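Visitor: build me a model from this:
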Amino acid sequence: MTISPDAVPAASAVNFRTVDLRGQALSLAGLRAAVPRAQGSTVADAEDKVTAIISAVRQSGFAALSELAGRFDGVEQQHPRVPAAALRTALEQLDPAVRRALEESIGRARKFADAQRPRNVDVELGDGAVVSQNWVPVARVGLYVPGGLAVYPSSVVMNVVPALAAGVDSIALASPPQKEFGGLPHPTILAAAELLGITEVYAIGGAQAIAAFAYGVEGSEAGPALEPVDVVTGPGNIFVATAKRLVKGVVGIDSEAGTTEIAILADATAKPALVAADLISQAEHDPKAASVLITDSADLAAAVRVELDRQAAATRHSARVQEALSGPQSGVVLVDGLEQGIAACDAYAAEHLEIMTADAPAVAARIRNAGAIFVGDYSPVSLGDYCAGSNHVLPTSGTAAFSSGLNVTTFLRAIQVVNYTREALQEVGGHIVSLSRAEDLPAHGDAVTVRFGAPS
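Guide: Okay, here's the model as predicted:
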């Protein structure tokens, strides 16, 4: 495997490195080790810091939240609950064009979410023997909407709509306090919450929001209690993702939706300008964002480098983009052909995977691991971020190999219901006794035979 930062002009501000896998037959483990990833002890460092934050919130409640708001957000806070009047005012003052865009996004997301709800099933296994599976919503959820380098009203939509479609009755939403807006979340966040009918909104950011949702916070003179939730969802930085990992088991989570990433599988038919634009679109989220091109065309890779340099220099968040594209988590992966390219995609398990190849739909159908797949020139990731109807809260850091993006079933539980008559139980009673004896659990068999007046 060859890794090099070259193939760009000396004056280039984008140091988009190369991982050359051509001529190598790598195992899955080898591919996972080869594809670009963030390096260093970031995760371990985050765990130590997040553990301390969770402990502080559990021990000191709103006092800890107030101290953390001052430390991380630079605001003084008595209680994080956002007043209802602030929600109403935010919607009243929302730019009409932004409101129309949010309404379109909500409508498309709601239509897709409504279609996702699984049906209950009843299976008759014999006369009087019925087993059912019923889908039941969780009682209460906590939805996190990040702040920081950007404003994400779209994440309000992505969190809230599937929860509503699932039938969740109690929804709380948290987003970081903003000094610029008097310690409240950004007004566009508040407007989106009001538009969707969410009245319980908190100005809490980062890992402390996840801790507050998971464990709850007792009421005080400063304000009412924040009741614990059953499920926490939403994207965020590495601290938010780490907090979700640490509270998993206390509450359910959607996935570890951390710092954003995009992979593009492209061949010689791809348009370099489009590839570069889409890599940049995700790089502008965060200096740690990952942008990866997987291709069997060295010519395409060279052309994309030129476009990256040109487009990155012209974009508004140029410094942030250039840092993300030049980081160890980004780069071009050169492969021998489509087969190795697909294998590399599955090893990477991207949050967002774009397919820009000949016969892109057929190639997309062969991908096993991705949070979401975007097919062809006219399905960029930014479409999914806002108005595709799909959800943009997706697993990152390779976790798409075993977890799914946010959807209606995130907020549902499948409850199995067993309903047998006397005759139906008697029909299988002998089998139960035999298996209970085989497992040396005879009381299991006795619990059946006692119903018929005979010992097992």
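Visitor: only C-alpha atoms for contact and neighbour calcs from this point on.
Guide: OK.
Visitor: which parts of stretch 147-159 are buried?
Guide: Buried residues in stretch 147-159, defined by neighbour count with 16 or more other CA atoms under 10 Å: 147-148, 151-159.
Visitor: ignore the last one, stretch 370-377
Guide: Under 16+ other CA under 10 Å, the buried positions of stretch 370-377 are 370-376.
Visitor: which residues does that stretch contact?
Guide: With CA atoms under 8 Å, 6 or more residues apart in numbering as the contact definition, stretch 370-377 has outside contacts at 274, 346, 349-357, 360-361, 364, 380-381, 394-396, 400-401, 404-405.
Visitor: now the buried members of those residues.
Guide: 274, 346, 349-357, 360, 364, 380-381, 394-396, 400-401, 404-405.
Visitor: sorry, back to before: for the buried residues of stretch 370-377, which one is nearest T51?
Guide: G371 (27.4 Å; CA to CA).
Visitor: second chain to compare with the first, below:
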Amino acid sequence: MKIFLNPDKNIWPEISVRPQLALDFLESSVRNVMNRVKASGDKALRELTLQYDKADVSTLRVSQNEFDAAERALPQSLKDAITTAAANISKFHAAQTREPMSTETTSGVLCWRKAVPIDTVGIYIPGGSAPLFSTVLMLGIPASLAGCREVILCSPPDASGNINAAILFAASLVGVKQVFKVGGAQAIAAMTFGTESVPRVYKIFGPGNQYVTKAKQLAMEEGVAIDMPAGPSEVLVWADSTADPNFVAADLLSQAEHGEDSQVILVTNEEGLVATVQASIERQLKALPRKAIAEKALASSRVVVLTDQQRAIDFINEYAPEHLIINTDDADDVVDKIRNAGSVFLGNYSPEAIGDYASGTNHTLPTNGYAKSYAGVSLESFCKFITYQRLTKDGLKKLGPVVETMAEAEQLIGHKMAVRVRLDALQNS
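Guide: From the prediction side, this is the model:
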């Protein structure tokens, strides 16, 4: 991890740059995949699944027998853990339900707004070296609570043509029945255009590598909405002398093991803390099965020593981390000064990993600085909000002349007439 001691503000953007894999051909490659799926449907999906996942899949949709086998294959302890996490996630998201808002803006003019579920949504679940069954809960539960009529889930199969058993169990638990054995950019393409097997959706959710992220961005060009332009995972830990160095090291490693292009940042006012955290990282790293991945992520990660608290706050807001752990003595006092973060964890005993799995908050969050303008996934992400209005005769009489004046000033006489014909009818009745 590269160390920066009280860096000047003019190099903060350089420090905040996220690692990118060298994929100069990324967009053209993903466009080619998208076009193949659009043109050839299921045939292209089978060919691409064989090419990229080494799986020969004749039937793309997961059968009920496969769901049943997955449930039998999982140990009860894991099923219990998933069920507990699901209950917490459901409780937190159910609490986000909003009652329709209504107000009388002018006497006789009633306006209201209410949430309406998105009819058809698609969920992408990575399933390679780290099958993210927890993301099934994070996306499937709010989709169900919102009342989405159709939920499509795509995840890459293993070389035997099977989807990870925990992914299938989690999908069944949250009521997602349409699961397809297809991953990568081709899965996003299938949900964007629809194929003989995979339905077209209105909005796509879920994390993924740079191919998946680029495919989601291209899906927007086809009129399909996405949750956010989320990319590789990241965490920023803000620590002072009261932080346990072993906890800090563990939190950094928990994100570094996600992928080679993940990034972890340590911000501290204590230069002496840096060496003890680094030593703990070296010790803990040896025990990680994904050590090689974590090491590559650490190579592009940063330590930023900022002795002035306000500068530390300003840097954190500039970086806009996906996950922010505030492990300082005054965490409760400074947290309200943080404006840009996906999800915040306070104190020595709030590891980010808890939010990844079971506290109840959603772990599908903005990365790469998008926390400056995007929020993480919530119940509202699966809804759109429709506004309504109803005018009484008296309401139209009061507000109609205002609209006539404004419409005439904009030279939109048809708008004016839509009001005038009604006012004339009321006057003559």
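Visitor: return the subset of the buried ones among the contacts of stretch 370-377 of the first structure lying in helices.
Guide: 274, 346, 360, 364, 381 (DSSP state H).
Visitor: what's the farthest-apart pair in those residues?
Guide: Pairwise over those, using CA to CA, the maximum falls at L274 and D346, 22.5 Å.
Visitor: report the contact partners of the aligned residue in the second structure for F72 of the first structure.
Guide: By TM-score structural alignment, F72 of the first structure lines up with Y52 in the second structure. If a contact means CA under 8 Å, 6+ apart, then Y52 of the second structure has no contacts.
Visitor: which strand or helix spans Y52 of the second structure?
Guide: Here Y52 of the second structure, judged by DSSP states H and E, is contained in helix 42-53.
Visitor: buried residues, the longest helix anywhere in the second structure. List them.
Guide: Longest helix of the second structure, by residue count under DSSP H: helix 76-94. Judged by neighbour count using 16+ other CA under 10 Å, the buried positions of helix 76-94 of the second structure are 79, 82-86, 88-90, 92-94.
Visitor: how about stretch 226-243 of the first structure?
Guide: For stretch 226-243 of the first structure, by 16+ other CA under 10 Å, it's 226-243.
Visitor: which other helices and strands does the helix or strand A44 of the first structure falls within contact?
Guide: Per DSSP H and E, A44 of the first structure falls inside helix 42-60. With contacts taken as 3 or more CA pairs under 8 Å, 6 or more residues apart in numbering; DSSP states H and E, helix 42-60 of the first structure sits against helix 62-68, helix 206-215, helix 238-247.
Visitor: residue boundaries of the strands in the stretch 201-350 of the first structure?
Guide: 231-233, 252-253, 261-266, 290-295, 331-334, 350-356 (DSSP state E, counting those that start in this stretch).
Visitor: and the fifth one against the second structure, how far off on average?
Guide: Here strand 331-334 of the first structure is compared with the second structure after superposition; its mean distance to the aligned residues, by mean CA distance after the TM-score superposition for the first structure, is 1.4 Å.
Visitor: what of the shortest one?
Guide: When the second structure is superposed, strand 252-253 of the first structure averages 1.4 Å from its matched positions, counting by mean CA distance after the TM-score superposition for the first structure.
Visitor: alignment lookup: G389 of the first structure to the second structure.
Guide: G389 of the first structure maps onto G360 in the second structure, by TM-score structural alignment.
Visitor: surely G398 of the first structure touches A350?
Guide: Yes: G398 of the first structure lies in contact with A350 (CA atoms under 8 Å); the separation is 6.3 Å.
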